[in-house]
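Peer 1: Show me how the following folds:
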Amino acid sequence: MSREMRIPGPDHPIEISKNPSLIGVVAQDGGKVVAKTTAAITLSEASYPPVHYIPLADVDQTLLVRTDSHTYCPYKGEASYYSLVTPEKEIADAVWVYEEPYEAVKAIAGHVAFYPEHVQITISEAVAN
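Peer 2: Down below sits the predicted model:
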């Protein structure tokens, strides 16, 4: 199956920026910290809400279980999914990753994003050391 690749532009803008804020991700099922970082990337795409992509290295990977799910975005490429597994429950396909994103969004490689309905995402000023 051929997949069309599209380039972001005026009709469908995508902006990627480093986010120096302290971003925390907590599972909604009991407060298990899933991720904490000051190295997130924020992707703003067309009229969609901004998405914070967190370096996989800043995620508790013991809580992630790869699934067989995949979706396709003509602007970003193919996304793979993880379930979020805590002692309280398993949330299927709560996390996604573009392992080989298209060139226009290559900065999100090595980062994951979370569906906000499954986690609590907090954003605060990073404290300088």
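
Peer 1: When you work out contacts or count neighbours from here on, use the C-alpha atoms and nothing else.
Peer 2: Noted.

Peer 1: What about residue 19, how many residues nearby?
Peer 2: By other Cα atoms under 10 Å, the residues close to residue 19 number 19.

Peer 1: quick one, what contacts it?
Peer 2: 38-42 (Cα atoms under 8 Å, 6 or more residues apart in numbering).

Peer 1: same deal with residue 72?
Peer 2: So residue 72 contacts 78-79 (Cα under 8 Å, 6+ apart).

Peer 1: and which of the contacts of residue 19 is nearest residue 124?
Peer 2: residue 38 (9.6 Å; Cα to Cα).

Peer 1: so the closest one makes contact with residue 23?
Peer 2: Yes. Residue 38 lies in contact with residue 23 (Cα atoms under 8 Å); the separation is 6.3 Å.

Peer 1: Next, the structure of the following sequence, for comparison with the previous one:
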Amino acid sequence: MATARWNGEIIAESDETTIVEGNHYFPIDSVRQEFLRPSDTHTVCGWKGTASYYTLSVNGAENADAAWYYPEPKDEAKEIKDHVAFWRGVEVTA
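Peer 2: The predicted structure follows:
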């Protein structure tokens, strides 16, 4: 089981992550929504498409743009639709 932790809380947990470029993408229904705050940040990947971000808000602390997802991934990355990945100090273990 893969687990994402930050600031003393489990953010996401799933037996069904998809690994792309070394990152675990968690199904959105395995992510604790109460910790996610929408961000205005977007980046573009040549083969995955345009990424959107969430800021994590956990136990009074924020981690800006620490989670990302592809709302409309390109066909080559369709397996990560409705999945979220983490970085910026979020500990992901499998």
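
Peer 1: between the contacts of residue 19 of the first structure, which has the most around it?
Peer 2: Among the contacts of residue 19 of the first structure, residue 40 has the most neighbours (other Cα under 10 Å), with 25 neighbours.

Peer 1: Can you find the partner of it in the second structure?
Peer 2: Using TM-score structural alignment, the equivalent of residue 40 of the first structure in the second structure is residue 17.

Peer 1: Start and end of stretch 17-32 of the second structure, how far apart?
Peer 2: Here the two ends of stretch 17-32 of the second structure are set 15 Å apart, with distance taken as Cα to Cα, to the nearest Å.

Peer 1: residues in contact with it?
Peer 2: 2, 11-14, 16, 79-80, 82-86, 92.

Peer 1: mind redoing it with 6 Å?
Peer 2: Contact partners of stretch 17-32 of the second structure, identified using Cα atoms under 6 Å, 6 or more residues apart in numbering, comprise 11-14, 82-85.

Peer 1: Quick one: the strands in the first structure, in order.
Peer 2: For the first structure, applying DSSP state E gives strands covering 14-19, 22-27, 33-37, 40-45, 51-55, 64-73, 77-85, 90-97, 111-114, 119-124.
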